[in-house]
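Visitor: predicted model and sequence follow; I will ask about them next.
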Amino acid sequence: MLRASCGLTQQQVADRTGVSVSYISKVENDRLHFGDYPSEKFIHKLAGELEADEDELLLLADKVPASIRKRIRQRPELFRKLAKLDRKSLDAVESSLNRAKP
């Protein structure tokens, strides 16, 4: 668990992010109810406190990071094609992208 690996208690995270301990517990134990899911603002604060990748936390919370959302809007047809690829094809695309890094 990321929080524990940072040496923080639920109380410390709750205090630093402005939510209740029970909310932190619900998030950690995947016991949130509809409408209780973390906001992007909360995830931003949490990423800062845990020194975690904000985009990864957003994706874990089923929220699309703004930078990715922007790209999807620019090229929706490309993302539809990517979504339909099988694992082997996605691995090939990723390998190609890794070789083409600027």
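Guide: It's in.

Visitor: from here on, just use CA atoms for contacts and neighbour counts.
Guide: OK.

Visitor: what is the neighbour count of I24?
Guide: Neighbourhood size, I24 [other Cα atoms under 10 Å]: 19.

Visitor: over to the one 10 residues further on?
Guide: A count of neighbours around F34, defined by other Cα under 10 Å, yields 6.

Visitor: against R87, how distant is it?
Guide: Distance from F34 to R87, counting by Cα to Cα, to the nearest Å: 31 Å.

Visitor: dropping in the other structure now:
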Amino acid sequence: MTTFGERIRKLRQAKGWTLRQLAPEVGVGFTYLSKVENERLDTGHYPSEALIHRLADALGADEDELLLLANKVPEAIRRRICEHPDIFRTIAQLDDTSLQQIVASASKHDNVVF
């Protein structure tokens, strides 16, 4: 599985940017971005949701993907979990095969694309 830092590095490199070019775009120092990319941050210094939003904008990335890679729950998902905690508690206990069956069933009945 790709880490948050690895994904940021790949996105940055795909744009042809150096750390020094990206840093001012998102309002942090290039040494901090280097630590992010190399997963060398001290506890409590992991990127904030605001920085992740700026990174997503600057890099043309999916913000929800970046938030999830940073172990943060996107607001839309958080809101749905809070609206239906029992459902999500049940889903969390399912094995992968059962989850895949639910997704396949939902896709057939509601024209949902996953």
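Guide: Nice, I can see it. From a predicted model like this one, the values you see are computed outputs, not experimental measurements.

Visitor: got a TM-score for the two of them?
Guide: Between these two chains, after superposing, the TM-score reads 0.93 (TM-score structural alignment, normalised by the length of the first structure); 102 aligned residues with a Cα RMSD of 1.1 Å.

Visitor: so what's K35 of the second structure up against?
Guide: Counting by Cα atoms under 8 Å, 6 or more residues apart in numbering, K35 of the second structure touches L41.

Visitor: quick check: the aligned residue for it in the first structure?
Guide: Using TM-score structural alignment as the criterion, K35 of the second structure maps onto K26 of the first structure.

Visitor: just the element for its match, please.
Guide: Counting by DSSP states H and E, the element that carries K26 of the first structure is helix 21-28.

Visitor: in that helix, what counts as buried?
Guide: Judged by neighbour count using 16 or more other Cα atoms under 10 Å, the buried positions of helix 21-28 of the first structure are 21, 23-24.

Visitor: cool, stretch 52-67 of the second structure as well?
Guide: Across stretch 52-67 of the second structure, burial judged by 16+ other Cα under 10 Å covers 52-56, 58-59, 61, 63-67.

Visitor: ranges for the helices of the first structure?
Guide: Remark: helices assigned in the first structure by DSSP state H are 2-5, 10-17, 21-28, 40-50, 54-60, 66-74, 76-84, 87-99.

Visitor: circling back to that earlier point, list just the nearest of the buried residues of helix 21-28 of the first structure to C6 of the first structure.
Guide: I24 (14.9 Å; Cα to Cα).

Visitor: relative to Q100 of the second structure, how far out is R89 of the second structure?
Guide: From R89 of the second structure to Q100 of the second structure the distance is 17 Å (Cα to Cα).

Visitor: one step back: how big's the offset between the helix holding K26 of the first structure and the second structure?
Guide: Taken against the second structure, helix 21-28 of the first structure registers an average deviation of 0.7 Å after superposition, with mean Cα distance after the TM-score superposition for the first structure.
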